[in-house]
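1. output the structure for:
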Amino acid sequence: MRQVLITGGGTGIGRAIAHAFADAGDAVTITGRRPDVLKEAAKSRAITCRTADVTDEAAVAALFGTPFDVVIANAGGGASGKLVKTSLADWNSTLAVNLTGTFLTFRAALPHMTTGGRLIAIASTAALKGNASVPAYTAAKHGVLGLVRAVAHDVATSGITCNAICPGFTDTPLADDAITGLMRRFDVDRDKATAMVTSGNPQNRLIAPDEVAATALFLASPEAAAINGHALSLSGGEI
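-> Have a look, this model is predicted:
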């Protein structure tokens, strides 16, 4: 039975990934900052909950008292707003949770990981193109992809892989926040705001969290052993 750790596992993509691995028979641990959210995500399955902030070096290190076979750095987020309206505090907090959090997670996981191990970062299409509305988030996710590629070269001869999944807008509370924000900003209804959010996807839809989870399951499988340092765009052709 594989030991699987997912950061930010209480909601959205992280929750879907946790459920998918648990349903596949893996021993799953989810982390996050809110114990109540973690417990809610875990209650229907045998999932272990650990409260931790991925920007806290000591808290992340404490997660790895025992080794994990699959480690998925999913915790992330960030405020929207063009560059001139981005405060230094928002910039720093966005880089901390997305980029530094992934760095701390992978750095703590790797010394304990053996052949067949999998490091997976949940990045974004923002790692593959510019987005004027979220400059801090875009910069952070570009950094995540650079880190993934560097680590992939580091682990290439050890039988471990490191990859990134880059979803487009996904049907999660974060996407709902973006839709609600557009409704207020442009005084449009939900259907119009949703169409604005999904306009970058040629399939004109939101990505389902379960699609991201299925991709993570594949990258963690033996059949994906030759996939290393890859940014897998899950975006309906946006990238």
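
2. from now on I want contacts and neighbour counts done on CA atoms only, so please keep to that.
-> Will do.

3. which other helices and strands does the longest helix anywhere in the chain contact?
-> The residue-count maximum for a helix in the chain (DSSP state H) belongs to helix 135-155. With contacts defined as 3 or more CA pairs under 8 Å, 6 or more residues apart in numbering; DSSP states H and E, helix 135-155 has these neighbours: helix 88-95, strand 161-167.

4. beyond the shortest one, next helix or strand please.
-> So that's strand 161-167. helix 173-186 (DSSP states H and E).

5. so which bits of that next one are buried?
-> Neighbour counts over helix 173-186 (16 or more other CA atoms under 10 Å) mark Ala175, Asp176, Ala178, Ile179, Thr180, Leu182, Met183 as buried.

6. what number of residues lie near the closest residue to Gly168 other than its chain neighbours?
-> Closest residue to Gly168 apart from its sequence neighbours, by CA to CA, 6 or more residues apart in numbering: Ser235 at 4.6 Å. Using other CA atoms under 10 Å, the number of residues around Ser235 comes to 23.

7. isn't Thr194 up against Asp177?
-> No - using CA atoms under 8 Å, Thr194 is not in contact with Asp177, being 10.8 Å away.

8. before we move on, back to that, residues touching the residue nearest to Gly168, list them.
-> Thr125, Cys166, Pro167, Gly168, Phe169, Asn201, Ile207 (CA atoms under 8 Å, 6 or more residues apart in numbering).

9. okay, the helices and strands packed on helix 135-155, which one's buried deepest?
-> strand 161-167 (a mean of 27; mean count of other CA atoms under 10 Å).

10. okay, angle between that strand and helix 135-155 too, please.
-> Counting by axes from the mean of the first three to the mean of the last three CA atoms, to 10 degrees, strand 161-167 points 160 degrees away from the direction of helix 135-155.

11. packing partners of strand 161-167?
-> Strand 161-167 sits against strand 118-122, helix 135-155, helix 209-219, strand 231-234, with contacts defined as 3+ CA pairs under 8 Å, 6+ apart.

12. another sequence for comparison is provided below:
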Amino acid sequence: MNRLIVTGASSGIGLAIARRFRRDDWSVINISRRPCPEPGVTNIPCDLAQPGAADGLADALSPWLLDRPRLCLVHNASIMQSNRVDTLGSADLRATLELNLVAPNAINRIVIPHLPPGSSILYIGSTLAEKAVPGVAGYVIAKHGLVGMMRATCQDLAGRGIHTCMICPGFTDTEQLRNLIGDNAGTLAAITGLSAFDRLIAPEEIADAVAFAAAAPVLNGALIHANLGQRER
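-> Model prediction:
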């Protein structure tokens, strides 16, 4: 059976990805603080934001790496916080980088030696992986860095039959986004107004893009914007 290892599948895009792959009869392993509510998903509890936590996952992951089926690793866990580059504290930046960059790197070191040809490593980026908006400096920095990790993955694994790419969602209707904007109807209207479709993206739409990418080695090294098209202002 094909196997998915995904981080942060307790809610939002990660949960939608877990459900999409389960629907396609993949075995799904979630790594996150909270369990994934989708039936049939194996949960490995880990707070990836804690320094060194991801380095300790080798024992928990090893049973899922032994029989070497086709495997897809999706680095999805992320956090967006309000901060500005002129007030961004070093501790806050380190915490953001720990979850968004250091943890994926640690998981890669564990998983990559066991990947058979036909496998994939997919990164969930953001529209802000190639641009910036005010007020979320740490997130912008981290997502730009994740682009470099994806491109390094492509180059360093060339010849092994393993492909990688980054799916960059636009504004997606997730718990994290709703918590960030709160009850501010004006902010919600401004965000949806940026989309050429005048709406938020459904997490399931991103999950469909990820499922397609997992089976498409032609996308190796690609950065793919999945944002419904954005109006340029």
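
13. for the two chains, what TM-score is obtained?
-> The TM-score (TM-score structural alignment, normalised by the length of the second structure) is 0.90; 223 aligned residues with a CA RMSD of 1.7 Å.

14. mean deviation, the longest helix of the first structure versus the second structure?
-> Taken over the aligned residues, the distance from helix 135-155 of the first structure to the second structure averages 0.7 Å (mean CA distance after the TM-score superposition for the first structure).

15. and Thr42 of the second structure, what pairs with it in the first structure?
-> By TM-score structural alignment, Thr42 of the second structure lines up with Thr48 in the first structure.

16. burial count for that match?
-> 15.

17. give me the nearest residue to it, chain neighbours excluded.
-> Nearest in space to Thr48 of the first structure, with sequence neighbours left out and distances taken as CA to CA, 6+ apart, is Thr29 at 4.5 Å.

18. I figured that neighbour was touching Gly8, is that so?
-> No - using CA under 8 Å, Thr29 of the first structure makes no contact with Gly8, being 10.6 Å away.

19. neighbour-wise, which of the two wins?
-> Legend: neighbour count by other CA under 10 Å for Thr29 of the first structure and Gly8, higher for Gly8 (26 against 23).

20. for the more buried one, which residues are in contact?
-> Gly14, Arg15, Ile30, Thr31, Gly32, Ala73, Asn74, Ala75, Gly76.

21. identify the farthest-apart pair in the residues you listed.
-> Within those, Ile30 and Gly76 form the most distant pair, 14.2 Å apart (CA to CA).

22. which of the two has more neighbours?
-> A count of neighbours by other CA under 10 Å puts Ile30 above the other of Ile30 of the first structure and Gly76, at 26 against 21.

23. distance of the more buried one from Ser235 of the first structure?
-> 25 Å (CA to CA, to the nearest Å).

24. returning to that earlier point: need the buried residues of helix 173-186 of the first structure in a markdown table (columns: distance to Ala140 of the first structure).
-> A markdown table is the format used below for the buried residues of helix 173-186 of the first structure (distance: CA to CA, whole Å):
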| residue | distance to Ala140 of the first structure |
| --- | --- |
| Ala175 | 18 |
| Asp176 | 21 |
| Ala178 | 18 |
| Ile179 | 22 |
| Thr180 | 24 |
| Leu182 | 23 |
| Met183 | 26 |
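
25. wait, which of those residues is closest to Ala152 of the first structure?
-> Checking these against Ala152 of the first structure with CA to CA, the nearest one is Ala175 at 29.8 Å.

26. which position in the second structure aligns with the closest one?
-> With TM-score structural alignment as the criterion, Ala175 of the first structure matches Leu177.

27. how about that match, what does it touch?
-> With CA under 8 Å, 6+ apart, Leu177 of the second structure has these contacts: Phe171.

28. next, name the residue at the spatial heart of the second structure.
-> Geometric centre of the second structure, nearest residue: Asn76, 2.0 Å, by CA atoms, centre = their mean.

29. thought that residue was touching Ser126?
-> No - using CA under 8 Å, Asn76 of the second structure is not in contact with Ser126, being 10.7 Å away.

30. mind checking how far the residue lying farthest from the centre of the second structure is from Gly193 of the second structure?
-> Checked against the mean C-alpha position of the second structure, the extreme residue using CA atoms, centre = their mean is Gly186, at a distance of 27.8 Å. Counting by CA to CA, the gap from Gly186 of the second structure to Gly193 of the second structure is 10 Å.

31. what does Leu4 of the second structure give?
-> 35 Å.

32. so which of those two has more stuff around it?
-> Leu4 (26 against 15).

33. just give the nearest non-adjacent residue to the aligned residue in the first structure for Val218 of the second structure, would you?
-> Here Val218 of the second structure is matched to Ala226 in the first structure, going by TM-score structural alignment. Residue nearest to Ala226 of the first structure in three dimensions, not counting chain neighbours: Thr161, with 8.0 Å by CA to CA, 6+ apart.

34. now do the contacts for the one you found.
-> Contacts for Thr161 of the first structure (CA under 8 Å, 6+ apart) come out as Gly116, Gly117, Arg118, Leu119, Ala152, Val155, Ala225, Ala226, Ile227, Asn228, Gly229.

35. what does it align to in the second structure?
-> Under the alignment by TM-score structural alignment, Thr161 of the first structure pairs with His163 in the second structure.

36. and the gap between its match and Pro45 of the second structure?
-> 27 Å.

37. what of Pro217 of the second structure?
-> In this view, Pro217 of the second structure and Pro45 of the second structure are 30 Å apart by CA to CA.

38. look at those two and report which has more neighbours.
-> Each of Pro217 of the second structure and Pro45 has its neighbours counted (other CA under 10 Å); Pro217 has more, 18 against 15.

39. so who does that one touch?
-> Ile162, His163, Thr164.

40. ok, it to Leu122 of the second structure distance?
-> The spacing between Pro217 of the second structure and Leu122 of the second structure, counted by CA to CA, is 11 Å.
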